[in-house]
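Visitor: Sequence and predicted model, in that order:
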Amino acid sequence: MPRHRALLPALAVPGLALALAGCADDGGGGSGPEVAVTAYPMQFVAERVLGDAGTVTSVAPAGTEPHDLELSPSAVATLDGADAVLYLSDFQTAVDDALAEVGSGLVVDAADHVDLLTGGDDEHDHDDADGHDDHGPDDHGHDHGGVDPHFWLDPLRVADLGDALAVELGEAEPELAATFENNAATLRGELEDLDERLRTGLAGCVDRTFVTSHEAFGYLAHAYDLTQVGISGIDPEAEPSPARVAEVLAEAREHGVTTVFTQPGGLTAGADVVADELGLTLATLDPIELAPSDTDYLGAMAANLAALREGLSCP
């Protein structure tokens, strides 16, 4: 169900009570709705669904790791004044806190429209024999409530969000509903094509287990019958415990892993230790939390497919 938040009492910001439809034609050129987003994956979806029918503004400064996002006063004002906000609850604490305080015409929570996995739903469990998580006390510095937020590593879940956003924006702005619907349908077609390429490209891989520095690829593993072994947990900046590194070394030996995947930007979270210890190759797998360089989500996922095919000995 759509989530709408009540506006601030007495509307402290002049004009904030305008509905999205009214803002779409404000006499200043009819630029369409303004949608605020909080991380690159939501930005990609919003830009594709709106097309030229509106504007998308990200409140996340370029290069800021989304788990660590802190909002400036101007960013909070952007959320407050936007016609719509697209975000994922329980992913960025600062965003959750801000949206609990400010008024916004329409708030679309991806968690209401996308089937989210809990940690371990990629069929890899980090609990030891006593049922304790052995990542270490500092590994999950950002509490996601046991839910893996990285749904965008499954293209079909991204398509579901695009469809839902089109419906919610279309209900708020009926004159643009067909445009949003058509844009979402085009996006779904591209994402279904990407899904088929991933499914076909990974189907015959000799190796089915991959080691990553950042446990961000549970959705990808779940969708394409792979097993993710994460050195660090959901938070990419957390340092894994020595016990966790030892466990990863054992699993890598057991499964004949040849490649350890780290993320762009140099955050290895123990990947270099594992690679050095076993004489393995280091390669890059992008969790697409930040805007990719010189491409977009589709291009980054295609690059991930190529990296996995090489690292997993795929024919």
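Guide: Arrived safely, thanks for sending. Residues are numbered from 1 along each chain as shown.
Visitor: can we go C-alpha only for contacts and neighbour counts from here?
Guide: Noted.
Visitor: the helices in the stretch 151-300 of the chain, which residues?
Guide: Using DSSP state H, counting those that start in this stretch, the helices found in the stretch 151-300 of the chain span residues 155-172, 177-203, 218-223, 242-255, 271-278, 297-311.
Visitor: next up, a second structure to put side by side with the first:
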Amino acid sequence: MMPPRRLLAAVAVALLIGTSAACGDKASGFAADGRLDVVTAFYPLRFLGERIGGDAVAVTDLTKPGAEPHDVELYPRQVGEISDAGLVLYLKGFQPAVDQAVAQEATGRALDAGSVVELLAADAHEDEHGHEPGEHEHAEGGTDPHVWLDPVRFAAVADRLAERLAQADPARADAYRARAAALHAQLDALDAEFATRLRTCERREFITSHTAFRYLADRYGLTEVGITGVSPESEPSPRHLVHVAEQARATGATTIFFETLVSPKVADTIAREVGARTAVLDPLEGITEPGADYFSVMRGNLSALTAALECTS
């Protein structure tokens, strides 16, 4: 059953879509200055749109900087931006309000980043996080949406985006593909950095407040132990908190990670219980530091992991 907050958001978007649809024909998909209008759902997708689109696109992000994106709600203006866009880049199942608006307002003009790569399943032990049996944390069949935290998968999404931009704007197709190739090379280099620095570590398990790093762990042979599940709004059960504390002691964890957009209270509690410190591991769902970008945050995460896991490479 859809949580009440998401149900209300879905109803609101349905009303907004009805209003938008009554306003007239869709625009051409290009801004008055000739740039292609691209709408992105949240920060990592905005990053791709800006890097690959360059000065040929006008990017509008649906999630405000520093906002938690999972349950974003849309204003009428934003539904109109989706309707008018030349291309919408989103991740189906991550933001229900965006999914509904895209389905009704951007048919044939949207790219689902999750359709490009193989998605990992969400935590199979959802009942340990306080969920009712059978209730999925992620709307899309219990899959984990955080694909951007794996540079290899993220590079595949970048390549597909370049092709979709080229279809929408053939006159600048070569430029889109060239920028995507350059970004792909940078992501390959980042992947090599992670692989090298995480090759030899004292521990292979790390504990996070929000289970957002399974793609990163899967790529580099690590194991993530999450205090809450894929959704940061989920509440861990007392049994699961005991389990996490036991895992921390058993693995000799020195660090409990929390994230930038969610309260660190539960992470602090576990850390005090096992005598560990806390540190930030950023899931990159929104940028909070001026001047930061995907690469700087990912390298900050790498430094935090190598310190916590006592890596020697």
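Guide: In hand now; what should we look at? Nothing here was measured: the structure is a model prediction, and the numbers come from that model.
Visitor: quick one: the aligned residue in the second structure for R188 of the first structure from S115 of the second structure, how far?
Guide: With TM-score structural alignment defining the correspondence, R188 of the first structure maps onto H184 in the second structure. Distance of H184 of the second structure to S115 of the second structure, computed by Cα to Cα, to the nearest Å: 18 Å.
Visitor: Compare neighbour counts for those two and give me the winner.
Guide: Taking other Cα atoms under 10 Å, H184 of the second structure and S115 do not tie; H184 has more neighbours (20 against 11).
Visitor: Quick check, the more buried one in contact with A158.
Guide: Yes: between H184 of the second structure and A158 there is a contact at 7.2 Å, judged by Cα atoms under 8 Å.
Visitor: Is it correct that D150 of the second structure is in contact with Y220?
Guide: No: using Cα under 8 Å, D150 of the second structure makes no contact with Y220, being 9.2 Å away.
Visitor: Neighbour count: the two, which is higher?
Guide: D150 (22 against 18).
Visitor: can you give me the strands for the first structure?
Guide: Residue ranges of the strands in the first structure, as given by DSSP state E, are 34-37, 55-58, 84-87, 107-109, 117-118, 147-148, 209-214, 227-232, 259-262, 281-284.
Visitor: Let's have those in TSV, adding mean neighbour count and distance to P174 of the first structure.
Guide: Listed next are the strands of the first structure as TSV, based on neighbours: other Cα atoms under 10 Å; distance: least, Cα to Cα, whole Å:
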stretch	mean neighbour count	distance to P174 of the first structure
strand 34-37	26	15
strand 55-58	19	17
strand 84-87	25	15
strand 107-109	22	17
strand 117-118	16	33
strand 147-148	20	34
strand 209-214	26	42
strand 227-232	26	43
strand 259-262	25	45
strand 281-284	18	43
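Visitor: how about stretch 155-173 of the second structure, which residues of the first structure does it hit?
Guide: Counting by TM-score structural alignment, stretch 155-173 of the second structure corresponds to residues 159-177.
Visitor: Distance to L88 of the first structure for the helices of the stretch 151-300 of the first structure - can I get that in CSV?
Guide: As requested, these are exported to CSV (distance: least, Cα to Cα, whole Å):
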stretch, distance to L88 of the first structure
helix 155-172, 11
helix 177-203, 19
helix 218-223, 16
helix 242-255, 29
helix 271-278, 28
helix 297-311, 17
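Visitor: Which among these is found nearest to H126 of the first structure?
Guide: helix 242-255 (8.2 Å; Cα to Cα).
Visitor: so how far is that closest one from its chain's centroid?
Guide: A distance of 27 Å separates the centroid of the chain from that of helix 242-255 of the first structure, by Cα atoms, centre = their mean, to the nearest Å.
Visitor: Read off where it ends up in the second structure.
Guide: Taking TM-score structural alignment, helix 242-255 of the first structure hits residues 238-251 over in the second structure.
Visitor: Average separation of that stretch from the aligned part of the first structure, please.
Guide: When the first structure is overlaid, stretch 238-251 of the second structure sits 0.8 Å from its aligned residues on average, using mean Cα distance after the TM-score superposition for the first structure.
Visitor: Look up the closest residue to D133 of the first structure, ignoring the ones flanking it.
Guide: D127 (4.5 Å; Cα to Cα, 6 or more residues apart in numbering).
Visitor: For the match of helix 242-255 of the first structure, buried residues please.
Guide: H240, L241, V244, A245, Q247, A248 (16 or more other Cα atoms under 10 Å).
Visitor: contacting residues around the first one?
Guide: What that stands for is H240 of the second structure. By Cα atoms under 8 Å, 6 or more residues apart in numbering, the residues touching H240 of the second structure are E128, H129, I227.
Visitor: Could you report the distance from it to G86 of the second structure?
Guide: On the measure of Cα to Cα, H240 of the second structure and G86 of the second structure end up 45 Å apart.
Visitor: and what of the fifth one?
Guide: Using Cα to Cα, Q247 of the second structure is found at 48 Å from G86 of the second structure.
Visitor: again, but for the second one
Guide: Separation of L241 of the second structure from G86 of the second structure (Cα to Cα) stands at 46 Å.
Visitor: now do the fourth one
Guide: For A245 of the second structure, the distance to G86 of the second structure (Cα to Cα) stands at 49 Å.
Visitor: and the counterpart of P149 of the first structure in the second structure, how many residues sit next to it?
Guide: Residue pairing (TM-score structural alignment): P149 of the first structure is matched to P145 of the second structure. Neighbours of P145 of the second structure under the rule other Cα under 10 Å: 25.
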